[in-house]
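Colleague: Here's my sequence, what's the structure:
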Amino acid sequence: MTGAAVGDWTRWPAPAKLNLFLRIVGRRPDGYHRLQTVFQLLDWGDTVQLRLRDDGRVCREATEGYAVPEVEDLTVRAAKLLKYESKTPLGVDIVVEKRIPLGGGFGGGSSDAATVLVALNHLWGTGLGQDQLAVLGLALGADVPVFVRGRSAWAEGVGEVLSPITLPPASYLLVDSGESVPTVELFQASDLTRDAPPATISDFASGPCLGNAFEPVLRRRSEAVATVLDTLAQFGTAALTGTGGGCFVRFDARADAEAALARLPDGMRAWVADGVDVSPLHRALSAA
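Modeller: Here you go, the predicted model:
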């Protein structure tokens, strides 16, 4: 039993993530880049509302500030993919309460899609296992599996080879530079380092910042990203997340992160969030 009837709305978290480092260590024969990164899940993000339908239709309701065309929306694609794979006769209405900035590298679209897969698997009673859902998620995007599995993780491959990792408690000051560069364009950049030496989990745990391969590329291309990184550097080690224009600084104490937030120049779009090892989505699923 799912606990939700046709026509009832349910609400599910879609947490943001940070890439605590990101390096490219080579290319696969198919041309895809081989990555290494650590995904830190956060206690802050979007909310996805789902309402079961008995007519089999998958519909997304428009919301203010969420301008993704429905045909391109990963939440719609995720629902249709799960429906196709499971052969369920049920449908769903989808509403996304958007907080994670689009194109910022915080994983919003991927997390929304993963939430639809995980929550609908429960609501529709389709019974797919986590491994099956992760495979479906990978077809939607390289970052979707980490949200499906719901654990902060060391990641390799294209980001889908995941090893759960327990990270020290931390709070993060997040800033959206407003810069959104197509990921494909960044991967094609001539000045991108694609042959970094592989790191190990012990390298990461020892403390030195391993950096983000895309940070110097974006610094040279975007004055907005460079300005945000330089501003954040007064508080600690400023870093880029993912391949977007989102930046962050880590703090041991939330009060210090909030104090830094208060000192940012007016007009910067910023938040404070705490790192979590287990996704809020999976906590909600356990409660359901």
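
Colleague: Could you use CA atoms for every contact and neighbour count after this?
Modeller: Will do.

Colleague: so residue 218 sits in a helix?
Modeller: Yes: remark: residue 218 belongs to a helix, assigned using DSSP: H, G, I helix; E, B strand; the rest coil.

Colleague: And it, how close does it get to residue 19?
Modeller: 15 Å (Cα to Cα, to the nearest Å).

Colleague: again, but for residue 114
Modeller: 17 Å.

Colleague: Proceed likewise with the subsequent sequence, for comparison:
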Amino acid sequence: MITFPNAKINLGLNIVAKRPDGYHDIETVFYPIPLRDALEIVPSRSGKTELHISGIKIDGDPEKNLIMQAYRSFQSRFDLPPLDIYLHKAIPFGAGLGGGSADAAYMLNMLRTFFKLPISDDELCESASSLGADCPFFIYNHPLMAEGIGDIFTPVNVSLKGYHIILVKPPVAVPTAEAYAKVKPTKPTLRIPDIINKPVTEWKAELVNDFESSVFTAHPDIKKIKETLYNEGADYASMSGSGSAVYGLFREKKNIKKLFPGHLVWDGICEI
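Modeller: Predicted coordinates:
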């Protein structure tokens, strides 16, 4: 069985308060985009569960990968047989695109379907949330306002269907802990759902990502990407999440890959 986990971008990101538990309350809109990994499961040939990764190289112990954590969580509950798991990685990590969370959420959903597990949609989302605050978003996989630590979701009415999106990932990752350490929580004057109800051409002045000020100071090359996208005619450009990927929304297709040598550049068309 094969599925294709997709990435997300953030439409705005306000860091509104620091919590007593050390986490931060945020407000953002998660929006799915058609940049996809490929994830396949088949019965194991070796008698043990193994994760095989191609595409973008991922360092570290495969057992710590969220895909394996998703499998182990259901294996312990339902006595699942061993599997060979194949991941072709196309969504860059350390980019603010939610690729690891998407892989984990799709893995849970695929296991439910493949093994016909008696799990409701609510239980599936609860299992996903145990792996990461944003994992349940990829179960719903349509635009949602995220609040709290990014785990409280409400529907929003926003469509970018037909917009061309260019995503630029520089050869640097921004650790989430580093990004949070340098921000000052502030209650926004305008809420994101109110801003995104306006035309995209009006977002530039009001729809902000609070991580940009500190990340751009530490990584001026990321700031330069955003400036270049605007110079090339983007209606709106922003860093996604805590970075380091930056996206631009264009009404027409643009061939600007040559402007970003050494960077990963992806372009597609918004589908929702």
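
Colleague: Between residue 114 and residue 19 of structure 1, which has more neighbouring residues?
Modeller: Set residue 114 of structure 1 next to residue 19 and count neighbours by other Cα atoms under 10 Å: residue 114 wins out with 34 against 26.

Colleague: so where do the helices sit in structure 1?
Modeller: 74-86, 108-123, 130-140, 144-149, 183-187, 201-205, 215-221, 223-232, 254-262, 280-287 (DSSP state H).

Colleague: Residue 9 of structure 1 is nearest to which of these?
Modeller: In terms of Cα to Cα, the element of the helices of structure 1 nearest to residue 9 of structure 1 is helix 108-123, at 10.9 Å.

Colleague: relative to helix 130-140, how tilted is the closest one?
Modeller: Using axes from the mean of the first three to the mean of the last three Cα atoms, to 10 degrees, the direction of helix 108-123 of structure 1 lies 140 degrees away from that of helix 130-140.

Colleague: Which part of structure 2 matches helix 108-123 of structure 1?
Modeller: Mapping helix 108-123 of structure 1 onto structure 2 (TM-score structural alignment) gives residues 99-114.

Colleague: Against structure 1, what's the mean shift for that stretch, could you check?
Modeller: For stretch 99-114 of structure 2, the mean deviation from structure 1 after alignment is 0.8 Å (mean Cα distance after the TM-score superposition for structure 1).

Colleague: That stretch: which residues count as buried?
Modeller: Buried residues in stretch 99-114 of structure 2, defined by neighbour count with 16 or more other Cα atoms under 10 Å: 99-112.

Colleague: want to throw the residues you listed into TSV with distance to residue 187 of structure 2?
Modeller: Supplementary listing: those in TSV, determined by distance: Cα to Cα, whole Å:
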residue	distance to residue 187 of structure 2
99	28
100	29
101	27
102	29
103	32
104	32
105	31
106	34
107	36
108	35
109	36
110	39
111	40
112	40
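
Colleague: quick check, nearest of these to residue 254 of structure 2?
Modeller: residue 99 (24.5 Å).

Colleague: Please look at residue 10 of structure 2 and residue 29 and confirm they touch.
Modeller: Yes: the pair residue 10 of structure 2 and residue 29 qualifies as a contact (Cα atoms under 8 Å) at a distance of 5.6 Å.

Colleague: what do we get in structure 1 for residue 249 of structure 2?
Modeller: By TM-score structural alignment, residue 249 of structure 2 lines up with residue 250.

Colleague: rewinding a little: could you point out which of the helices of structure 1 sits nearest residue 57 of structure 1?
Modeller: helix 74-86 (9.0 Å).

Colleague: now that closest one, how far from the centre of its chain.
Modeller: Computed by Cα atoms, centre = their mean, to the nearest Å, the chain-centroid distance of helix 74-86 of structure 1 equals 19 Å.

Colleague: Report the buried residues of that helix.
Modeller: Within helix 74-86 of structure 1, the residues that count as buried by 16+ other Cα under 10 Å are 74, 75, 76, 77, 78, 79, 80, 81, 82, 83.

Colleague: What of stretch 158-173 of structure 1?
Modeller: Under 16+ other Cα under 10 Å, the buried positions of stretch 158-173 of structure 1 are 158, 159, 160, 162, 164, 165, 167, 170, 171, 172, 173.

Colleague: For stretch 9-20 of structure 2, grab the matching residue range in structure 1.
Modeller: With TM-score structural alignment as the criterion, stretch 9-20 of structure 2 aligns to 18-29.

Colleague: what's the first-to-last distance across stretch 128-146 of structure 1?
Modeller: OK, stretch 128-146 of structure 1 end separation, Cα to Cα: 17 Å.

Colleague: Also stretch 173-189 of structure 1?
Modeller: End to end - Cα to Cα - stretch 173-189 of structure 1 spans 28 Å.

Colleague: Okay, buried residues for it please.
Modeller: So, applying 16+ other Cα under 10 Å, buried residues of stretch 173-189 of structure 1: 173, 174, 175, 176, 177, 178, 179, 180, 181, 186, 187.

Colleague: a markdown table for the residues you listed, including distance to residue 212 of structure 1?
Modeller: A markdown table is the format used below for the buried residues of stretch 173-189 of structure 1 (distance: Cα to Cα, whole Å):
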| residue | distance to residue 212 of structure 1 |
| --- | --- |
| 173 | 17 |
| 174 | 16 |
| 175 | 16 |
| 176 | 16 |
| 177 | 16 |
| 178 | 18 |
| 179 | 16 |
| 180 | 16 |
| 181 | 15 |
| 186 | 12 |
| 187 | 13 |
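
Colleague: and of these, the nearest to residue 58 of structure 1?
Modeller: The closest of the buried residues of stretch 173-189 of structure 1 to residue 58 of structure 1 turns out to be residue 180 (Cα to Cα; 28.7 Å).

Colleague: Return the residues in contact with the closest one.
Modeller: By Cα atoms under 8 Å, 6 or more residues apart in numbering, residue 180 of structure 1 lies in contact with 102, 103, 104, 244, 245.

Colleague: cutoff 6 Å now
Modeller: For residue 180 of structure 1, the contact set (Cα atoms under 6 Å, 6 or more residues apart in numbering) comprises 103, 244, 245.

Colleague: Top of these by number of neighbours, please.
Modeller: Neighbour max across those (other Cα under 10 Å) = residue 245, 30 neighbours.

Colleague: Look up how far residue 237 of structure 1 lies from that residue.
Modeller: 16 Å.
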